[in-house]
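sequence plus the predicted model coming up.
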Amino acid sequence: MGQNDLMSNAEDVADQFLRVTKQYLPHVARLCLISTFLEDGIRMWFQWNEQRDYIEATWSCGYFLAACFVLLNLLGQLGGCVLILSRNFVQYACFALFGILSLQTIAYSILWDLKFLMRSEQHAPANDRGSSFKSCELRPWDLEVPSVMASLLQTTTRGS
């Protein structure tokens, strides 16, 4: 009887919690799904000069084109995040984020760096964790987000 009472109480608490938080869960889920893009866009804002200089040096494209590329990345990521959180044009926003990710993959030469693509965060050296953007690379989990995000956001959009 003690175990049944405990389970019943736990179910009641969980049910009460879900009733109170049900309206916020879709927003929290969307925030979790776009958090990588949001963080990357904010970091790009604060590391504007480093990003622009890296693109300018890597592609020898000049100051203006490098600044335009970084601005496109910044606005594409933050704009896509805002659209997804506001539940406006979600499919277009997912497509934009996927496009920005594809553009970054080419611009930062990630596609041809097999060692980078195959590495795991667990096996990365301790001093490399969290500093991948400083060396102008995407983190490994950035490459997986758009397909998962698009499918999850589609299902949450249909339900709401």
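Everything's here; your move.

use CA for all of it now, contacts and neighbours both
OK.

please identify the helix or strand for Asn49.
Using DSSP states H and E, the element containing Asn49 is helix 48-59.

what comes up buried for the helix or strand harbouring Asn9?
Using DSSP H and E, Asn9 sits within helix 2-21. By 16 or more other C-alpha atoms under 10 Å, helix 2-21 has no buried positions at all.

and what of stretch 99-112?
Gly99, Ile100, Leu101, Gln104, Thr105, Ala107, Tyr108, Ile110.

same check, this time on stretch 144-160
Neighbour-count burial for stretch 144-160 [16+ other C-alpha under 10 Å]: Val145, Pro146, Met149, Ala150, Leu153.

would you check that the fourth one makes contact with Cys94?
In other words, Ala150. Yes. Between Ala150 and Cys94 a contact is recorded at 5.9 Å, counting by C-alpha atoms under 8 Å.

next SSE after the helix holding Asn49?
Counting by DSSP H and E, what follows helix 48-59 is helix 63-85.

in addition, the following structure is provided for comparison:
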Amino acid sequence: MEQLRDASEKVEKSIDSYARHFKPYFPVVARSLLVSTFIEDSIRIIVQWSNQLFYLKVYRGFPTGINHLFLLYNIIVMLVCSWLSISKKYTEYAVAGLFSIVIGQSFAYGLIFDFSFFMRSLSVIGGLLILLAESLLSKRRDMFAGIPNISEADRTKYVLLGGRILLVFLFFSFLFSGEMNFFRIVVVVIGGFSCILVALGFKAKYSAMILIAILSIFNLLVNNWWSIDTNNSQRDFVKYDFFQTLSIMGGFLLLVNVGPGSFSVDEKKKDY
């Protein structure tokens, strides 16, 4: 048992040493990935403007004019808030704006009861919470020494806990959707175990790295929208799934950078 612990510590030190070279780039890459689904969605609405208006009016019952305002709101908020998120400006407002997009689109397009979409949306919200926690932590570091802010610290740990738990909901869609083959079983077992560790905050950073690797491979192999004919109606759905998965990867990468927070096994171990 002791030898296994020593081997584990050596692996962790090796990973830390390797990751240290890339750590300065983690935040901006993570934030860019996190908002990628919103950027892609805003571009898609602009390109398919007339089709989107028609769908909202005919199939969703939006009155003329309201459908225009709804789409304009989505485009402006997604682009502005994505830029604010990447540049770390007014992050709280950016997160609130993007959160309103996730909720609004779920109801407007009638996808709130679609299980796979619902699980993915929860994971994206989890990523947004991690982004909010990163902003709150940055503010705490910028405060003058000797002036503690207990309420800010408490809020951050709750936000991180909620973000960690919501992030892993993506893997519930793997459990109940698609045909079970050897590849999916391997993903579910390894990914599911890593998700439990992330939710508990035990070896959270390394578990998040494993999930990023799994999602990267899965996204390239399964959500390969570029190989689907442009006239195929499924292309947009697969493309949407691809960018949503990128956003969730961004959430996990932010978790690697920020850490699991004080409501975690990793932090509790430091007290002993």
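Thanks, I have the structure now. What you are looking at is a predicted structure, and each value in this text was computed from that prediction instead of being measured.

superposed, how do the two chains score by TM?
Here the superposed chains carry a TM-score of 0.67, computed using TM-score structural alignment, normalised by the length of the first structure; 128 aligned residues with a C-alpha RMSD of 2.6 Å.

about what we covered before: report the buried residues of the helix holding Asn49 of the first structure.
So helix 48-59 of the first structure, judged by 16+ other C-alpha under 10 Å, has buried residues Gln51, Arg52, Asp53, Ile55, Glu56.

just stretch 86-100 of the first structure next, same as before
Buried-residue list, stretch 86-100 of the first structure, by 16+ other C-alpha under 10 Å: Arg87, Val90, Gln91, Ala93, Cys94, Ala96, Leu97, Phe98, Gly99, Ile100.

among those, name the ones in helices.
Within those, residues falling in helices by DSSP state H are Val90, Gln91, Ala93, Cys94, Ala96, Leu97, Phe98, Gly99, Ile100.

now distance to Asp15 of the first structure too, for those, in JSON lines please.
Below are those laid out as JSON lines (distance: C-alpha to C-alpha, whole Å):
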{"residue": "Val90", "distance to Asp15 of the first structure": "30"}
{"residue": "Gln91", "distance to Asp15 of the first structure": "32"}
{"residue": "Ala93", "distance to Asp15 of the first structure": "34"}
{"residue": "Cys94", "distance to Asp15 of the first structure": "33"}
{"residue": "Ala96", "distance to Asp15 of the first structure": "38"}
{"residue": "Leu97", "distance to Asp15 of the first structure": "36"}
{"residue": "Phe98", "distance to Asp15 of the first structure": "37"}
{"residue": "Gly99", "distance to Asp15 of the first structure": "40"}
{"residue": "Ile100", "distance to Asp15 of the first structure": "40"}
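
of these, closest to Thr157 of the first structure?
The closest of those to Thr157 of the first structure turns out to be Val90 (C-alpha to C-alpha; 7.9 Å).

quick one: contacts for the residue lying closest to the closest one once chain neighbours are set aside?
Once flanking residues are discounted, Val90 of the first structure sits nearest to Ile84: 5.2 Å by C-alpha to C-alpha, 6 or more residues apart in numbering. Listed by C-alpha atoms under 8 Å, 6 or more residues apart in numbering, the contact set of Ile84 of the first structure reads Arg30, Val90, Ala93, Cys94.

how about 10 Å then?
When contacts are counted by C-alpha atoms under 10 Å, 6 or more residues apart in numbering, Ile84 of the first structure touches 27, 30-31, 33-34, 78, 90-94, 153, 157.

now these as TSV including distance to Leu18 of the first structure?
Shown next, in TSV, are these (distance: C-alpha to C-alpha, whole Å):
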residue	distance to Leu18 of the first structure
His27	14
Arg30	17
Leu31	18
Leu33	20
Ile34	23
Leu78	30
Val90	25
Gln91	28
Tyr92	31
Ala93	29
Cys94	28
Leu153	20
Thr157	20
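
how about the residues you listed, which pair is most distant?
Using C-alpha to C-alpha, the contacts of Ile84 of the first structure span at most 19.7 Å, a distance reached by Leu78 and Thr157.

which of the buried residues of stretch 86-100 of the first structure lies closest to Met7 of the first structure?
The closest of the buried residues of stretch 86-100 of the first structure to Met7 of the first structure turns out to be Arg87 (C-alpha to C-alpha; 37.0 Å).

that closest one contacts Arg158, doesn't it?
No. Between Arg87 of the first structure and Arg158 there is no contact under C-alpha atoms under 10 Å: 11.2 Å.

middle-most residue in the first structure, spatially?
For the first structure, the residue nearest the mean C-alpha position is Thr36 (2.6 Å; C-alpha atoms, centre = their mean).
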